[in-house]
Structure formats: C-alpha cells, structure tokens
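> Structure for this input, please:
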Amino acid sequence: MRVLIIEDEARIAKRVERMTKDFFGNTLQTLKVVDSLHQGLEYINGKNLDLVLLDLNLNGADGFEILKTAVSEPFDTIIVSAQKEQALTAFEYGVIDFVPKPFNRERLDYAFQRIVSNDKSSVNGIRFLAVKKRGGIDLMKVEDVIYIKGAGVYTELFLENGNKELHDKSLEKLEQLLPDSFERIHKSYLVKMTEANKIIISSGSKYELELANGVLLPIGRTRYKELKEKWFQ
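Below is the predicted model of the structure:
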C-alpha cells in the first residue's frame, strides 16, 4: 500500500498516521503526510498511490480540489473531516468512505477494511468520472455512460452522445465504485443494464448482450446464467 495523508492539524495527522501503520502493517510500502492543498496536489501528480486520506478543510483551502483530481486517478480516497454536511457530495466523487471527526480507531479501521475487501455498499452515489484532457480535467456524468471497456490499467468510456473517452481507473476499480445498475458481463465489459435490450445466443454457446443502441457486447460464459436470472426474468 502506498498512502498519502493530507491533514493540516498536526495532532490528527499523527493519529491517522499511527492508525494507518497499525492497520496495514508490513503491506505498507510508503506513507507520506502533508498539511496543505498545494503539497497534496504536488505529491499526487508525482507519485503512484493506492490510498489518499483527506481532510476537506486545509487551512481554509477546499479539499474538493483534491477530489476533482482524485476521480481521474487510480487510487482510493477516504475523507476524514468534521464537515459532515459535505458527505453526500463527497460520495458523488467516488470516495470509499467518509469518516467524521471526531473518530476512533474502530471507525477508521472499518474504512480501511472497505479498501481491502472491495466493499462498494456505500459508494454507489458516485455521479462523475473524470477524464484528463490537455490543460485540465473534464467530469463526465455517470448517467451519460452506456458501457465501459477494459483496456489494461485503463478503461474506455462509451457515452450516450457516441463519444469514447479514456479513463485512468481500471475496470476492477470502476466495478467497485459504480452503482449497482452497472453489471460486469464479461472480463472486459461493464454495462449500464438500463441500456440492455436482450441476450442473444448463437451457435457454439456464444452469448451476447444487445444494447438499446444496437451495439452487441460479449457475455462471459460464467456470467450468462446469473445475468439472465438477475435482469431478464
């Protein structure tokens, strides 16, 4: 695990650092603590990370500037903040958990456990996926995504307007973050099932999913039965 803590209160930063070390133990590869928005953004741009623990109020600077960057990056984010009223908005950016201050070890450990178990039960409010463009980041609405194709450590987003965009998060990561309306139909495809029309079975036990726009996508043989029972009864 490669972890970054962004927290401007030294006492809390040390506490989060200690709890992070205790939980991840020998699996912790790097752990960096910074106390400002600028330092956080600078470190994110230069490092490969697995997890960011983020306060939303950083000496008056808005931690959501980090979240706008985070949605285009492959790492997970846990918010540790007293701004409880911002929790719903934070989840829209795909954070794994929102740990309100004051917090205890049990609550932070619970958030860490979500990371290691790929639990997405409370992150299905995500509304945006970010695409890096020259000169900035564009936020794509999840509701505009029809299906997603895996492309190694990246993914390709296929949108309602016919456009295709490259995204930095893997298919496995997006499967964890996206709402339950998105279904993994194949090792290489995630589909918004409200766009699904029917299953087509061809000779040789070949299964395909026909979308409302006529696109045909392969269905993995091990996924066909569950997909049929769940969505086409």
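> switch to C-alpha atoms for all contacts and neighbour counts from now on
Fine.
> For the longest helix along the chain, which helices and strands make contact with it?
Scanning the chain for the longest helix, with DSSP state H as the assignment, gives helix 10-24. If you count contacts as 3 or more Cα pairs under 8 Å, 6 or more residues apart in numbering; DSSP states H and E, helix 10-24 packs onto strand 2-6, strand 30-34, helix 105-117.
> closest one to residue 48 among those?
Counting by Cα to Cα, residue 48 lies closest to strand 2-6 out of the helices and strands packed on helix 10-24; the figure is 7.5 Å.
> Report all helices and strands that that closest one contacts.
In terms of contacts (3+ Cα pairs under 8 Å, 6+ apart), strand 2-6 is packed against helix 10-24, strand 30-34, strand 51-54.
> Export the ones you listed to a markdown table and append columns for distance to residue 108 and mean neighbour count.
A markdown table is the format used below for the helices and strands packed on strand 2-6 (distance: least, Cα to Cα, whole Å; neighbours: other Cα atoms under 10 Å):
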| stretch | distance to residue 108 | mean neighbour count |
| --- | --- | --- |
| helix 10-24 | 8 | 15 |
| strand 30-34 | 16 | 16 |
| strand 51-54 | 10 | 24 |
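> Alongside the first, I'd like the structure of this one:
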Amino acid sequence: MRILIIEDETRIAARIERMTRSFFGQKLKQLDHCDSIADGLSFLAANEVDVLLLDLNLNGEDGFEVLASVVSRSFHTIVISAYTEKAITAFEYGVLDFVAKPFDENRLAQAFQRISTPEQSKGKGTRFLAVKKAGAISMIETKDLLYIKGAGIYSELHLSNGKSELHDKSLEKLELLLPESFERVHKSYIVAIDQCEKIMVNSGSKYDLILKNGEVIPIGRTRYPDLKAKLFDQ
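Below you'll find the predicted structure:
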C-alpha cells in the first residue's frame, strides 16, 4: 500500500500518519506527505500511489484543484476536511470517503476499511466518472452508463449513446465508488440495474443477462441467485 497525505497542518498530518501506520501495519509500503497543492501535484505526476488522503483547504488554496486533476487516476481518494458542505460534491466526483474534521482513529479506520473489505462497501452517490482523453479530463455521468467491462488494470465504460471510454481505475476500484443502482454480475462486468431486461438460462448451468438495448452480458454462476432475486423475485 502506497499512500500520500496532502495536508498543510503539520500536527494533523502527523496524526493522520500515525493512524495510517497503525491501521495498515506491514501492508504499508510507502507513506509520503506534501503540504501544498503544487507539491502534491508534482509528487503525483512522478509517483504511483494507491490512496490519496486529501485536505480541501491548503493554505487558503482549494484542494478541489487536486481532486479535479487526479480524479481520473487509478488510485482512491479519501478527503479529510472540515469543509463538510463540500462532502456531496466530493462524493459526486468519485472520492471513496469524506472524513470530517475533527475526527478520531475509529472514523479514519472506517474509511480505510472500505479499501480492505470492498464487499462491505457501497458507493455514496458518485455522479461522475472522470476519463482522461487527449490530455483533458471529461466527466461522464453515471446515469449515462449501461455497463462497465473489466480490461485488465483498466475498465471500459459502455455508454447509452453507443460509445465507450477507457477508465484508469480497475473494475474492483470502480465497484467501490458506484451507487447501489449498479450490480456486479460477473468477474468482468458491472451493469446498471435499470438497463436489465431479462435473464437467459442456458445449458450447462450458464446464464446471460439481456440488456434493454439487446446486448448480452454473461452472469457468473455464483452471482446468478442473488441477481435473479434482486431483479425479478420482488
């Protein structure tokens, strides 16, 4: 686990560092700290991280400048900020969690737990997924998603307009961010529930999901019972 803290208050940064080391223990490979937006962006441009812990007020500068620049990247972002009025916007832009200051070790551990136990995590209203394309970042609304297909360390976003975009986050990481209106139906697919038309039961205990646009998505055997109950047994 490689973690970067962007926090301008030395005392709070030291506290976050202590709590982070306590939670991750030997899983923590690298922990770095930057105290300004400029230093944080420079570090992220030159280094790979797994988690960013971001304050939103850095010496009077807006941490959303960092968020807007890195939201399309492969790592998760946890905001730690006193600006709770910005929490909804932060979630809409795809942060994993928003920890309000002042906070205790238990609250920060809850945020870290979302990384460690993804099966217990659900998105909190992510409205956009950011895609970097031709040097610019475009925001895709989740309501325009039909399904997402895993593509190694990346993900393919398939949209209602027939287009597709490549996202730098893996399917596993996107699963943590998406709202409950999306369902993991296969190791390689997440679908929008409102786009599901019917389930096809094939020979050999194989199952397919037919979307409203006619596309066919495979269903994992272990996921079939829960999906069937959720979609059609109500």
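> related to what we said a few turns ago, in JSON lines, list the helices and strands packed on strand 2-6 of the first structure along with distance to residue 165 of the first structure.
Output for these, formatted as JSON lines (distance: least, Cα to Cα, whole Å):
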{"stretch": "helix 10-24", "distance to residue 165 of the first structure": "35"}
{"stretch": "strand 30-34", "distance to residue 165 of the first structure": "31"}
{"stretch": "strand 51-54", "distance to residue 165 of the first structure": "24"}
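> so what's the residue positioned nearest the centre of the first structure up against?
Nearest to the geometric centre of the first structure sits residue 177, at 4.3 Å (Cα atoms, centre = their mean). For residue 177 of the first structure, the residues meeting the contact criterion (Cα atoms under 8 Å, 6 or more residues apart in numbering) are 94, 96, 120, 123, 124, 126.
> Same check for these, but in the second structure.
With both residues aligned by TM-score structural alignment, their matches' Cα atoms under 8 Å, the contacts of these that the second structure also has are 94, 96, 123, 124, 126.
> Now do the second one against residue 111 of the first structure, distance only.
Taken as Cα to Cα, to the nearest Å, the spacing of residue 96 of the first structure relative to residue 111 of the first structure amounts to 8 Å.
> how much space between the residue of the second structure most remote from its centre and residue 102 of the second structure?
Distance from the C-alpha centroid of the second structure, by Cα atoms, centre = their mean, peaks at residue 203 (35.9 Å). Computed as Cα to Cα, the residue 203 of the second structure to residue 102 of the second structure distance reads 57 Å.
> which of residue 96 and residue 111 of the first structure has more neighbours?
residue 96 (27 against 18; other Cα atoms under 10 Å).
> surely the more buried one meets residue 123?
Yes: if you go by Cα atoms under 8 Å, residue 96 of the first structure and residue 123 touch, sitting 5.9 Å apart.
> which ones are touching the residue nearest to residue 61 of the second structure when sequence neighbours are not counted?
Leaving aside its sequence neighbours, residue 61 of the second structure sits nearest to residue 37 (Cα to Cα, 6 or more residues apart in numbering; 7.4 Å). If a contact means Cα under 8 Å, 6+ apart, then residue 37 of the second structure has 6, 58, 61, 63, 65, 66 as its contacts.
> what do you get if the cut-off is 7 Å, keeping everything else the same?
By Cα atoms under 7 Å, 6 or more residues apart in numbering, residue 37 of the second structure lies in contact with 58, 63, 66.
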